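Sequence first, predicted model second:
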Amino acid sequence: MSYQALYRVWRPQRFDDVIGQDVITTTLKNAIITNQLSHAYLFAGPRGTGKTSDAKILAKAINCPNQKDGEPCNECEICQSITNGTLNDVIEIDAASNNGVEEIRDVRDKAKYAPTQATYKVYIIDEVHMLSTGAFNALLKTLEEPPAHVIFILATTEPQKIPATIISRVQRFDFKRITSQDILSRMEFILNEKGIEYDDQALRVIAKSAEGGMRDALSILDQVLSFGFDKVTYDNALQVTGSVTKSLLAQYLNNAVKHDVQAALSNVREMLDSGKDAERFIEDLIKYCQDILLYQQSPEMVEEAELGVIDDKFKALTESIDASTIYQMIVDLNDIQNQMKYTMHPDVYLDVLTVKLASTQAQPATNVTSASSSQNVENNVDIADNSTIRALKDQINSLQKQVEELTKNGVQVKAESAKPVEQPKRSTNRNNARSTGKVNVTKIYPILDNATREDLNNVKNIWDELLGELDVTQRALMKVSKPVAASHDGIVVSFEYAFLFQKASNDQKLLDDLSNGLDRILHNIPDFIFIPSDQWPEIRKGYIVAQKNGGREVKSPNLDSSVENPGENDDNNIEKSEENSKLVKQATQLFGEEIIDVKDD
């Protein structure tokens, strides 16, 4: 027999073989044991997480005559036929290529006929979100009231594209990304079964590169085995995945921080000469900087994500680099990454980036600062302030003497408002500098119109539980966020750092996972609006001003109509505004409009 890929050979054949989806497999087994089967299921989640495998296992389990504890025997004729794809009563349909109305009408017509061998006729429709609107409508009635002998299993990677009328008629299961630790354990099991020697570090590289997909991990492992003649080594894994060694990343950043341009350029040459991809190098650098930043705040989170492998060079970097330097590095790396997409000479951009990082890191970051770095900046400003204060004191003393002389001579001095003397502006934000993100207040105000303290408390109470359902990377991103306003239809979430706010705003997968989590916990899917925490006070103030002006939108400084969010409870301010309006009306009725002059405080 010809060679088969690892992910095909080691595809799960029982619910207990499925990795990282214990809640789903337990629920399905219990439903089979108690004979509480639904007529339709929706399996949603990222690629390579076990959706189609679970669908085929479910089809075997409900039809297996020797089924035990909800598991198929995998030895009877029906189980083996389903495994081989030869049983006519289990029909797999690829919705990507069969997405028309006619194909679904054919399914609807054939579903009326009883199964020939099995107990249930099972339709597995993969990538169901690819069906056309007409095809969904054709499936709707059959999906709602199918014959007693028919079960539909729909699988998709994009559940948000499925009509709500379909979702409301199925039992939904959301598959999560598989953790790197689970992927690592599965690969170790497979290699031990095959009797192949491997390097632990190599498997960790593969597990991280798979990004939560078991199929992706086994495909990469297949490539490494082919590349290394059935040997899994660390160098081979780096070559196949295109990753850069952590030691080279640490050495490069260390040279950049020390302003050793020549050494940093040598690191770039070494990386390019070894055949590494320039864009992958930038991506690895951004991830490495993110890990440094997170390690300074929560070491255990990074250790979990890195599978417990944290070297001494990494720890030394976290102690020697301040947060503001990391923020500025990430901004520069992100800019270069965007520019490199449109060039045929990435090495030029890498050299420019290296010179920039190694030459400018002595300057404090201008767009984002941490609490420690902002304190250093303020100390420097205080030194400059001392000379200004002394000059102002001398000027005041001189003016006071002149006033005393004029008073002795009988001249009356008229007090005038003192003209403010310009002083150096100092930053008052100790958490982060002014964010560059723009916020769409038109999306925020409707949420604030209906925001209540009860809705906000409900979200805060389940916030930790909601974040616990995210993967490690998403939890790290959301760790510095908190809900600041909530209504039934929307939630405003503020981010402490502008870089993480921008990253979260562009992460559609994160938004989908948050919505799915809230749907499971609160049975409600509100809209999420992200904002930088430093803009929240101005947004809230602008909303209150808009209320005072009769509901017209009043834009605050540094706000634009292009991004997101509101904030906490402004009920007291809104109530005061309403009370003022009532007082004005009563005064007008008593004294007339001619003599009423309303002034804002």
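Ah, there it is.

contacts, neighbours, all on C-alpha from now
Noted.

Now name the helix or strand holding the most centrally placed residue in the chain.
Geometric centre of the chain, nearest residue: Leu510, 3.6 Å, by CA atoms, centre = their mean. With secondary structure defined by DSSP states H and E, Leu510 is part of helix 508-522.

Check the offset of that helix from the chain's centre.
The chain centroid and the centroid of helix 508-522 are separated by 11 Å under CA atoms, centre = their mean, to the nearest Å.

Stretch 228-237 now?
32 Å.

Check stretch 244-264 too.
Distance, centroid of stretch 244-264 to centroid of chain: 29 Å (CA atoms, centre = their mean).

which ones are touching Leu307?
With contact set as CA atoms under 8 Å, 6 or more residues apart in numbering, Leu307 has these partners: 180-181, 204.

Kindly apply the preceding question to Asp94 instead.
Neighbouring residues of Asp94 by CA under 8 Å, 6+ apart: 125-128.

Mind doing that once more with 7 Å?
Neighbouring residues of Asp94 by CA atoms under 7 Å, 6 or more residues apart in numbering: 125-127.

Check Pro115 too.
89, 121.

element containing it, please.
Using DSSP H and E, Pro115 maps to neither a helix nor a strand.

what about it, distance to Leu143?
17 Å (CA to CA, to the nearest Å).

Okay, one more to line up with it:
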Amino acid sequence: MTYQALYRVFRPQLFADVVGQEHVTKTLQSALLQNKISHAYLFSGPRGTGKTSAAKILAKAVNCERAPVAEPCNECPACVGITNGSIPDVLEIDAASNNGVDEIRDIREKVKFAPTSVRYKVYIVDEVHMLSIGAFNALLKTLEEPPKHVIFILATTEPHKIPPTIISRCQRFDFRRIQPHSIVSRLRQVIDAQHIRASDEALFAIARAADGGMRDALSLLDQAISFSEEEVLLEDVLSMTGAVSSFMLTDLVRAVHQKNVAEALRLLEQFMDQGKDSNRLIEDLIFYYRDLLLYKTAPDLSGMIREVLVDQEFQQLAQMIPVSSIYETIEILNKSQQEMKWTNHPRIFLEVALVKLCHQEHQSPSLPAAEDMRHLIKKIENLETELLRLKEQGISAPPQDSVSVQTKKTTKPLKTSGYKTPVGRIHEILKQATHQDLLLIKSHWAEVLDILKKQNKVSHAALLQESEPVAASPQAFVLKFKYEIHCKMAADNTNQVKENVEAILFDLTQRHVEMIAVPDEEWGAIREEFIREKGMQRDKEPRREEDPLIAEAKRLFGEDLIEIKE
């Protein structure tokens, strides 16, 4: 017998074998036991997650001679015949190659006839989104009211291409990407059944490369077994997939953090000698820093860290590298990745990016840190308290002018980033600001952050996490930041944070609104100054004299019966 691929040999034959889709299998099993079988099902989800396998298991379960059962017995003639494809009443149709109206009309004609071998006729239509509009229309009526002996199971990877009229006539089940630990558990069962040895690191590397697909993972394992000699090792999987070891990435990130240009370039040369792809390497670096950021900001969500192993070296790096440095690094790597797509020499851009990262200065050592600032402010408050106490005791104090000047100098907010707030532009926005415009921005702000994360702009979303829209006009809005350094980074044109936020808001609100950033420590003073100036302008406006006609009307009819409309 010819060799069969592992994904065919170990194709699930029971609902229990379908990995990572418990929300689907449990519902189907309950429906089978209660005889609540629908006439049409829609299975949607990424490739290799078990849609067609679940459809065949469902076809066996409804036709099993021991029904109603939660699992097919796989021993009766009906189960065996459906498994080997010898029963003509269970048809698997590829909609990609049978997507015309004539094929659907043929199904519509044959669906009237009763099954010959089993209880139910089951039509499994794979990649159903490939059907033409005419074919969908031809299927519509039959799908809504099929004969009692017919079940339709539609499978697709792109449910958004299916007409809503079709979806509304089906029970829909969404299959999810399978988590790496679930894939590794299944791969371990496969290699034990095949009497093959494999390291845990190799299986995790296969699971990460499979990107949530069980079929892809089994195909990669099949390839890795052929590539290796006696045992599947991590080095074999990395060589086969072109991925980079997380240990070597750790060495490269450490060299960048230590500003060791020679070591960083030496490691890059080593990667290139091993045949690694420059574009794949910079992508792995971006995901490594993304995992660092997640580990530092949300250590409880360690399950979201997929690209690296959280070992002792990774934890030490996470402690050493500040969050602001991770933001800047991701930005630089992302820009370099975009430039590498349009060049014939991507390695040069990767080398330039590494050198740039080794020479970047994340924060000037001369500027006070947040802790030092709090300490200085505390000292100033203590000095002011002591000065007041001395005055109360009658001890002579320095001249009032010098004290006031000195107090003004010390109580002035300490600048940490050199950001110049556009006060005039904010005043213009406040003049036209309305509560409705602010509510519009605030109602979409959480959605803006979610879209940034989905667009792989995690650094932008993290930068805006501590921000809040505080005022808005029809043309612009003011965004308040808790820290001034974040305010400067968001307003910097090179980071493209401002452009991305404005573009997303345009898609959500159909409005071109400009984002103006302001630090929290300055926003209160700017707002108070605007309110004070507006109050002075109102005091200067001359009061209007009452119209003689209005005065006469009040005299004749009384003020209670008079309504004045401008």
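Received the coordinates, thanks. The model shown is predicted, which means the values in this text are computed figures rather than measured ones.

picking up where we left off before, in a markdown table, list the contacts of Leu307 of the first structure along with secondary structure, distance to Ser481 of the first structure and neighbour count.
Listed next are those as a markdown table, based on DSSP: H, G, I helix; E, B strand; the rest coil; distance: CA to CA, whole Å; neighbours: other CA atoms under 10 Å:
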| residue | secondary structure | distance to Ser481 of the first structure | neighbour count |
| --- | --- | --- | --- |
| Ser180 | helix | 24 | 28 |
| Gln181 | helix | 26 | 19 |
| Arg204 | helix | 29 | 21 |
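
chain center to stretch 43-51 of the first structure, what's the gap?
Put simply, stretch 43-51 of the first structure sits 18 Å off its chain's centre (CA atoms, centre = their mean).

mind listing the helices in the stretch 51-200 of the second structure by residue range?
51-63, 77-84, 101-110, 133-144, 164-167, 180-193, 200-210 (DSSP state H, counting those that start in this stretch).

Single out the most deeply packed of these.
Highest mean neighbour count among the helices of the stretch 51-200 of the second structure (mean count of other CA atoms under 10 Å): helix 51-63, with a mean of 25.

Show me what it is packed up against.
Other helices and strands packing on helix 51-63 of the second structure, by 3 or more CA pairs under 7 Å, 6 or more residues apart in numbering; DSSP states H and E, are helix 77-84, strand 150-156.

how about it, which residues of the first structure does it hit?
Alignment of helix 51-63 of the second structure against the first structure: residues 51-63, by TM-score structural alignment.

Give me the mean distance between the matching stretch and the second structure.
Once fitted to the second structure, stretch 51-63 of the first structure is off its aligned match by 0.6 Å on average (mean CA distance after the TM-score superposition for the first structure).

which residues sit in contact with the nearest residue to Glu103 of the first structure once chain neighbours are set aside?
In this structure, Glu103 of the first structure finds its nearest non-sequential neighbour in Ala135, 7.9 Å apart by CA to CA, 6 or more residues apart in numbering. Ala135 of the first structure makes contacts with 99-101, 104, as judged by CA under 7 Å, 6+ apart.

among the helices and strands packed on helix 51-63 of the second structure, which is nearest Glu229 of the second structure?
Ranking these by proximity to Glu229 of the second structure (CA to CA) places helix 77-84 first, at 33.2 Å.

average offset between that closest one and the first structure?
Taken over the aligned residues, the distance from helix 77-84 of the second structure to the first structure averages 2.1 Å (mean CA distance after the TM-score superposition for the first structure).

what angle separates that helix from helix 51-63?
Following axes from the mean of the first three to the mean of the last three CA atoms, to 10 degrees, one obtains 160 degrees for the angle between helix 77-84 of the second structure and helix 51-63.

I would like the residues contacting helix 77-84 of the second structure, please.
Residues from elsewhere that reach helix 77-84 of the second structure, judged by CA under 7 Å, 6+ apart: 60, 63-64, 72-74, 87, 90, 118.

Fine, thanks again, bye for now.
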